[in-house]
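Participant: Sequence first, then the predicted structure:
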Amino acid sequence: MLTPPPPHDYMPKGMIRDHLQWSAAGVAGSEVRDELARHLGEISRYAGGLILEAVKRGFSVYRKPDGSSYTDADVEAERFILEALAAHFPNIPVIAEEQSAARAEAGESAAPVSDIFFLVDPLDGTRDFTSGGLEYTVNIAAIVNGAPVAGAVYAPANDLLWIGGAHAYTTTIAPYAAPPEFEDWRAIHTRIAPQEGLTALGSRRHGDGRTQEFLARLPIRKRLSTSSSVKFCVIAQGEADVYPRFGPTMEWDTAAGDAVLRAAGGSVVDEKGFSLVYGQSRNGYVNGPFIAWGDSAQSHMYCG
């Protein structure tokens, strides 16, 4: 069984916390954001390796009080991510899915955050994961003043990694492989909405009437279904145009994919066309309805 090294052993050179000149007054510079995104990608890869190890040995499935499921893999991946973030960013709070679920089960309110924090979903798409699907992801995002300024989405079953800081990139890389070189990354960008019609993405396992009503208003040429944060990344790399979601989601479900999509030129907005805002602790970090667009100009036409 492969074992990932301690967090400090894979820290990319030059990426030390002193480089993060974050402040509540402004977002870090583009070079720092890209470097942070690469670092979050490294953490997500190693967490993905732990998930694959759980698949090999077998894992147990548990139920939360709200009826949703989690597994040993969720817990182990989140523990690793929290340790890695604490090692390099000890003064920045983290909101993570399983940690938040434990607080809720204990009757505690959602943990508050400052203007700078991380959002973590250690295994997005658990239902797909437990049924043998391959589209589950590890999601990590850095939030400054309510906006995702850097994020990483890793699909360990497919060795696919997407990152977004000031720019968006993707690469194919195994969980415990050496860090990718510059030439291994491919820059990705969203596309202008095709005149012949839009390609819409929907959840493979979640649907609701309001989402279908919204899609009925659009000039849809093709519909595709996929799971987890992969949907944001497909739009980010110019292979689809819109992903509406009016059913319930949590901030850790969307923040990393949102970071990648924004960095690629897209947007994630609410029904009125305003950018999705993160850090809503009073709401328990529950998202409202949102629409992810590849061509941001479309949001002005169909939102508001």
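Facilitator: Received, thanks.
Participant: C-alpha only now, for contacts and for neighbours.
Facilitator: OK.
Participant: Can you give me the neighbour number for Gly247?
Facilitator: 15 (other C-alpha atoms under 10 Å).
Participant: Tell me how far it lies from Tyr302.
Facilitator: Relative to Tyr302, Gly247 is positioned 18 Å away (C-alpha to C-alpha, to the nearest Å).
Participant: following the strand or helix carrying Asp253, which helix or strand shows up next?
Facilitator: Taking DSSP states H and E as the criterion, Asp253 maps to helix 251-263. Past helix 251-263, further along toward the C-terminus, the next helix or strand under DSSP H and E is strand 267-269.
Participant: Run the chain-centre distance for that following strand.
Facilitator: Averaging C-alpha positions (C-alpha atoms, centre = their mean, to the nearest Å) puts strand 267-269 14 Å from its chain's average.
Participant: For Arg221, see how far away Tyr154 is.
Facilitator: Tyr154 is 29 Å from Arg221, by C-alpha to C-alpha.
Participant: Pick out whichever of these two has more residues nearby.
Facilitator: Tyr154 (38 against 12).
Participant: tell me, how many neighbours does Ala264 end up with?
Facilitator: 27.
Participant: residues in contact with it?
Facilitator: Contact analysis of Ala264 by C-alpha atoms under 8 Å, 6 or more residues apart in numbering lists Gly164, His167, Ala168, Ile188, His189, Thr190, Ala236, Gln237.
Participant: what's the spacing between Leu215 and Ala200?
Facilitator: Look at Leu215 and Ala200: by C-alpha to C-alpha, they are 8 Å apart.
Participant: more neighbours, those two?
Facilitator: With neighbours defined as other C-alpha under 10 Å, Leu215 and Ala200 compare such that Ala200 has more, 24 against 18.
Participant: you'd agree the more buried one is up against Val242?
Facilitator: Yes: counting by C-alpha atoms under 8 Å, Val242 is a contact partner of Ala200 at 4.9 Å.
Participant: and the gap between the spatially most central residue of the chain and Leu215?
Facilitator: The chain has Ala256 as the residue nearest its centroid, 2.6 Å off, counting by C-alpha atoms, centre = their mean. Relative to Leu215, Ala256 is positioned 24 Å away (C-alpha to C-alpha).
Participant: Put this next to the previous one:
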Amino acid sequence: MNYSELTTVMRRLALQAGEKIMEIYNSDDFEVMVKSDNSPVTVADQAADALISEGLRAAFPNVALVTEEQADSHDISAMTFLIVDPLDGTKEFIKRRGDFTVNIALVEDGVPTRGVVYAPAKGRMFFTDSVGKSVEETGPFDLDTTGETTPISVTDPDNSKLMVVASKSHRDQATDDYIAKYDVKDMTSAGSSLKFCLVATGEADLYPRLGRTMEWDTAAGHAVLHGAGGRVVRFDDHTPLAYGKEGFANPFFIAYAPGVDLKEA
């Protein structure tokens, strides 16, 4: 894999998808449909998926592609694959709350090694560079030229006053009970894969997820967090969260900055 080319392609496709998404987001109205699993999908999800899929297949025809919006890709079994959630945080998009992202990642041997997370409504772009280190790019963004980038890194956490981020749309009592095991200085909520990025930039120390997610929801954010020195582990036994699982469904997990004294489930 040519990582330099991959970085360029993923970044450009994320920006193009984000532009298409924002056109629909800023329109007077858009259609909301319901998928077979009762989750919402919009024309923005579908348009972004078509754009990203076409671009990735053209650039990397020999690499398997898994994408949320194409059910036939969910049967793929491969050690190396690209994985896409063209619009993560559809509920945030529908409610026009801005916390939605474009997610594109590369998984190698069960590990997300490269990824891009773009939040077009917030103007924030995070991605791994050609050597796998994570950066945040400051807009305005240009499709062909990367702007000013800043290396990002997890914080050195103080376990007596942790910063915690939790889901905006999927918060529940079990999550609150687990967070209560920690000494928390402050909490914030965020939608989509932005939660991984807040840990990656040091804006939060800990993100526990006690709810259903799929690998396309998490791979890009996981890659960005990994490239910033962070970790993602299973909630039950604290072993690394692996990818390429049958059906691409995740167990509960914890994303965190090393140094956080993880509590048992």
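Facilitator: Arrived safely. The structure presented is a predicted model; accordingly, all values stated were derived computationally and were not measured.
Participant: can you give me the helices for the stretch 1-150 of the first structure?
Facilitator: Using DSSP state H, counting those that start in this stretch, the helices of the stretch 1-150 of the first structure run over 30-57, 72-88, 97-105, 126-130.
Participant: any chance of these in TSV, with mean neighbour count and distance to Arg210 of the first structure too?
Facilitator: Below are the helices of the stretch 1-150 of the first structure laid out as TSV (neighbours: other C-alpha atoms under 10 Å; distance: least, C-alpha to C-alpha, whole Å):
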stretch	mean neighbour count	distance to Arg210 of the first structure
helix 30-57	23	33
helix 72-88	19	30
helix 97-105	17	26
helix 126-130	19	22
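Participant: Turn the ones you listed into CSV, including distance to Val286 of the first structure.
Facilitator: Below are the helices of the stretch 1-150 of the first structure laid out as CSV (distance: least, C-alpha to C-alpha, whole Å):
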stretch, distance to Val286 of the first structure
helix 30-57, 23
helix 72-88, 19
helix 97-105, 11
helix 126-130, 18
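Participant: Looking at those, spot the one closest to Glu251 of the first structure.
Facilitator: helix 97-105 (9.3 Å; C-alpha to C-alpha).
Participant: helices or strands up against that closest one?
Facilitator: helix 72-88, strand 116-124 (3 or more C-alpha pairs under 8 Å, 6 or more residues apart in numbering; DSSP states H and E).
Participant: Okay, angle between the longest one and strand 116-124 too, please.
Facilitator: Read it as helix 72-88 of the first structure. Put simply, helix 72-88 of the first structure runs at 160 degrees to strand 116-124, going by axes from the mean of the first three to the mean of the last three C-alpha atoms, to 10 degrees.
Participant: Counting by contacts, list what helix 72-88 of the first structure packs against.
Facilitator: Checking 3+ C-alpha pairs under 8 Å, 6+ apart, helix 72-88 of the first structure ends up next to helix 30-57, helix 97-105, strand 116-124.
Participant: at 7 Å what do you get?
Facilitator: Applying 3 or more C-alpha pairs under 7 Å, 6 or more residues apart in numbering; DSSP states H and E, we find helix 72-88 of the first structure packed against helix 30-57, strand 116-124.
Participant: do the same with the shortest one
Facilitator: Helices and strands touching strand 116-124 of the first structure, as assessed by 3+ C-alpha pairs under 7 Å, 6+ apart, comprise helix 72-88, strand 94-96, strand 137-144, helix 251-263.
Participant: Which stretch of the second structure lines up against that strand?
Facilitator: Per TM-score structural alignment, the counterpart of strand 116-124 of the first structure in the second structure is residues 80-88.
Participant: what's the spacing between the closest residue to Tyr176 of the first structure other than its chain neighbours and Leu40 of the first structure?
Facilitator: Using C-alpha to C-alpha, 6 or more residues apart in numbering and skipping residues adjacent in sequence, the residue nearest Tyr176 of the first structure is Tyr46, 6.2 Å away. Distance of Tyr46 of the first structure to Leu40 of the first structure, computed by C-alpha to C-alpha: 10 Å.
Participant: hang on, Met214 of the second structure packs against Phe252?
Facilitator: No: using C-alpha atoms under 7 Å, Met214 of the second structure is not in contact with Phe252, being 10.4 Å away.
Participant: and the end-to-end length of stretch 231-241 of the first structure?
Facilitator: Using C-alpha to C-alpha, the two ends of stretch 231-241 of the first structure sit 10 Å apart.
Participant: now swap in stretch 121-131 of the first structure and tell me
Facilitator: By C-alpha to C-alpha, the extent of stretch 121-131 of the first structure from end to end equals 19 Å.
Participant: swap in stretch 211-231 of the first structure?
Facilitator: Termini of stretch 211-231 of the first structure sit 15 Å apart (C-alpha to C-alpha).
Participant: Provide the aligned range in the second structure for it.
Facilitator: Against the second structure, stretch 211-231 of the first structure falls on residues 175-195 (TM-score structural alignment).
Participant: same thing with stretch 151-162 of the first structure?
Facilitator: Aligned by TM-score structural alignment, stretch 151-162 of the first structure falls on residues 115-126 of the second structure.
Participant: In that stretch, which of the residues would be classed as buried?
Facilitator: The neighbour-count check on stretch 115-126 of the second structure (16 or more other C-alpha atoms under 10 Å) flags Gly115, Val116, Val117, Tyr118, Ala119, Pro120, Ala121, Arg124, Met125, Phe126 as buried.
Participant: doesn't Phe246 make contact with Arg210 of the first structure?
Facilitator: Yes: with contacts counted by C-alpha under 7 Å, Arg210 of the first structure reaches Phe246, the gap being 6.1 Å.
Participant: Who has more neighbours out of the two?
Facilitator: Taking neighbours as other C-alpha under 10 Å, Arg210 of the first structure and Phe246 compare with Phe246 leading, 20 against 14.
Participant: which residues sit in contact with the residue mapped onto that one from the second structure?
Facilitator: Structural alignment (TM-score structural alignment) places Phe246 of the first structure against Leu210 in the second structure. Residues near Leu210 of the second structure by C-alpha atoms under 7 Å, 6 or more residues apart in numbering: Thr175, Phe252, Phe253.
Participant: rerun at 10 Å
Facilitator: 166-167, 170-176, 178, 235, 251-254 (C-alpha atoms under 10 Å, 6 or more residues apart in numbering).
Participant: From Ala50 of the second structure, how far off is it?
Facilitator: 31 Å.
Participant: can you check Gly211 of the second structure too?
Facilitator: Distance, Gly211 of the second structure to Ala50 of the second structure, by C-alpha to C-alpha: 28 Å.
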